[in-house]
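[1] Curious how this folds, go ahead:
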Amino acid sequence: MKRLFSILLAGVLAAGLVGCASSGTDSAASHIPADYTAALADSRTEEDNSNYTIFTLENGGYTASKGYAEHLDSEAIASQGQMSLDVLGLTTEDVESAAYSVSLMNVKAYGVAIVKPAVGKTDAVKEALSGFIESQKSAQENYLADQYAIAKAAKLETLKNGEVVLVMCENQDQVFQSIETALK
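    I've put the predicted structure just below:
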């Protein structure tokens, strides 16, 4: 009887270890978008984190954090996540995964995004984000000089790992450096 109990206990422990290993694998597979979201949130001021929701797109689905995310249901997250993606000029076909935050009002030149382009879509992503920058410059040029300066100084770069990063906000250089460091 003791022998049977020992064998059963060993089996339960082995199954537990296998379960832990497989859940660790799942976590690693979905780790990139969480890193993107954390990289954006950690690079921004508390004020920006309070005011601007970060939308994350992965596998065609949206999640939201920061800003007013806690007040959104899943339908509103999907709708506003898609609307913000549209504002950036991107389509879901262009994006493997992304975290992004934009101002949907034309009184603020604000957009921060980390985009992992879908295979073969890097140029399309860069073109779309360049278009977003140009539209923000055009919208602010004769309207709000300080916001035009922010739009004009926007940073758009492709990192070594292939992510395309857009930073259009106050303290752009500092925010970009923080994102770049977080993604190394």
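
[2] From now on I want contacts and neighbour counts done on CA atoms only, so please keep to that.
    OK.

[3] Show me the strands in this protein, by range?
    With strands called from DSSP state E, the chain shows them at 54-58, 61-65, 95-102, 111-117, 155-158, 164-168.

[4] Let's have these in a markdown table, adding mean neighbour count and distance to Ala124.
    As requested, the strands of the chain are exported to a markdown table (neighbours: other CA atoms under 10 Å; distance: least, CA to CA, whole Å):
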| stretch | mean neighbour count | distance to Ala124 |
| --- | --- | --- |
| strand 54-58 | 24 | 17 |
| strand 61-65 | 20 | 20 |
| strand 95-102 | 24 | 10 |
| strand 111-117 | 26 | 8 |
| strand 155-158 | 17 | 12 |
| strand 164-168 | 25 | 11 |
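
[5] Any chance of a markdown table for these, columns distance to Thr181?
    A markdown table is the format used below for the strands of the chain (distance: least, CA to CA, whole Å):
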| stretch | distance to Thr181 |
| --- | --- |
| strand 54-58 | 19 |
| strand 61-65 | 21 |
| strand 95-102 | 16 |
| strand 111-117 | 13 |
| strand 155-158 | 14 |
| strand 164-168 | 12 |
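
[6] Compare these and give me the one nearest Asp86.
    strand 95-102 (10.6 Å; CA to CA).

[7] Remind me what the closest one packs against, helices and strands.
    On a contact count with 3 or more CA pairs under 8 Å, 6 or more residues apart in numbering; DSSP states H and E, strand 95-102 meets helix 31-43, strand 54-58, helix 74-87, strand 111-117.

[8] Repeat the analysis, applying 10 Å as the threshold.
    Applying 3 or more CA pairs under 10 Å, 6 or more residues apart in numbering; DSSP states H and E, one finds that strand 95-102 contacts helix 31-43, strand 54-58, strand 61-65, helix 74-87, strand 111-117, helix 122-140, strand 164-168.

[9] want to put them side by side, so please do this one too:
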Amino acid sequence: MKRIFCAAIAALTLFSFTACQKEPAPKEFTAEKLKPIFQEAITAARDEEINQVLPILSSSEDEGGALIFDMVGLTDEDIKAAGISISPMNIKAYGVAIIAPAEGKTEAVQTGLDNFVKAQQQSFANYLPDQGEIANSAILTTREDGIIVLVMCEDAQTVYDSITATLDEKLK
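    As a prediction, the model looks like this:
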């Protein structure tokens, strides 16, 4: 009887220990690992014409990067890793960004992207109404893993779904 009792206690203890263990923390990805994933996610979500016309930037040091980073109110210090593609001309409401904020910079990145969207909405409110609708339909979210995604373009939901599917696959 003692053996059965001891075996039951041991089994219960083992069960309790394994049941209480937390899920492993998500992998910590470096900026070097994230940048190509972000670029791949954006590239796969867009058509070839947009991919050729609007480059994907990861730093203000990239060609045209200073202008784009200024448009979204961000600096390199705000970002751990990024893929940002924005129309620099005020004839198209277009912005796609995937950003892993630097530590302590989540709010700054969210605010910068939100201000960019609001500026686009204002800019197109009475000028090019079709672009105003695109700006008003922008999607700006922060994922559970802390990555911030902005999609402001035609068929935004489809582009967003494609980006998040790629991120989910590559970051697991």
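
[10] Got a TM-score for the two of them?
    The TM-score (TM-score structural alignment, normalised by the length of the second structure) is 0.77; 139 aligned residues with a CA RMSD of 1.4 Å.

[11] quick one on the thing from earlier: could you name the stretch from the strands of the first structure that's closest to Leu13 of the first structure?
    strand 54-58 (34.0 Å).

[12] Just want the angle from the closest one to helix 31-43.
    Angle of strand 54-58 of the first structure versus helix 31-43, following axes from the mean of the first three to the mean of the last three CA atoms, to 10 degrees, is 170 degrees.

[13] Which one of the strands of the first structure lies nearest to Gly16 of the first structure?
    Using CA to CA, the strands of the first structure put strand 54-58 closest to Gly16 of the first structure, at 29.1 Å.

[14] Could you list every helix and strand that that closest one packs against?
    By 3+ CA pairs under 10 Å, 6+ apart, strand 54-58 of the first structure packs against helix 31-43, strand 61-65, helix 74-87, strand 95-102, strand 111-117.

[15] Format the ones you listed as a markdown table; extra columns: distance to Ser130 of the first structure.
    Output for those, formatted as a markdown table (distance: least, CA to CA, whole Å):
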| stretch | distance to Ser130 of the first structure |
| --- | --- |
| helix 31-43 | 19 |
| strand 61-65 | 23 |
| helix 74-87 | 12 |
| strand 95-102 | 14 |
| strand 111-117 | 12 |
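
[16] for those, which one sits closest to Asn171 of the first structure?
    Closest among these, using CA to CA: helix 31-43, at 10.1 Å.

[17] what range in the second structure does the closest one sit on?
    Per TM-score structural alignment, the counterpart of helix 31-43 of the first structure in the second structure is residues 33-45.

[18] Enumerate every residue touching the residue positioned nearest the centre of the first structure.
    Centroid-nearest residue in the first structure: Ala99, 0.9 Å away (criterion: CA atoms, centre = their mean). Contact analysis of Ala99 of the first structure by CA atoms under 10 Å, 6 or more residues apart in numbering lists 32-41, 54-58, 62-65, 81, 85, 112-116, 165.

[19] Apply 8 Å and report the result again.
    33, 36-37, 40, 54-57, 113-115 (CA atoms under 8 Å, 6 or more residues apart in numbering).

[20] among these, which recur in the second structure?
    Counting by both residues aligned by TM-score structural alignment, their matches' CA atoms under 8 Å, the members of the contacts of Ala99 of the first structure that carry over to the second structure are 33, 36-37, 40, 54-56, 113-115.

[21] okay if I get the helices and strands packed on strand 95-102 of the first structure as CSV plus distance to Gln177 of the first structure?
    Shown next, in CSV, are these (distance: least, CA to CA, whole Å):
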stretch, distance to Gln177 of the first structure
helix 31-43, 8
strand 54-58, 19
strand 61-65, 22
helix 74-87, 23
strand 111-117, 13
helix 122-140, 19
strand 164-168, 10
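
[22] Which one of those lies nearest to Ser178 of the first structure?
    Nearest of those to Ser178 of the first structure, taken as CA to CA: helix 31-43 at 5.3 Å.

[23] Once aligned, what mean separation remains between that closest one and the second structure?
    Once fitted to the second structure, helix 31-43 of the first structure is off its aligned match by 0.7 Å on average (mean CA distance after the TM-score superposition for the first structure).
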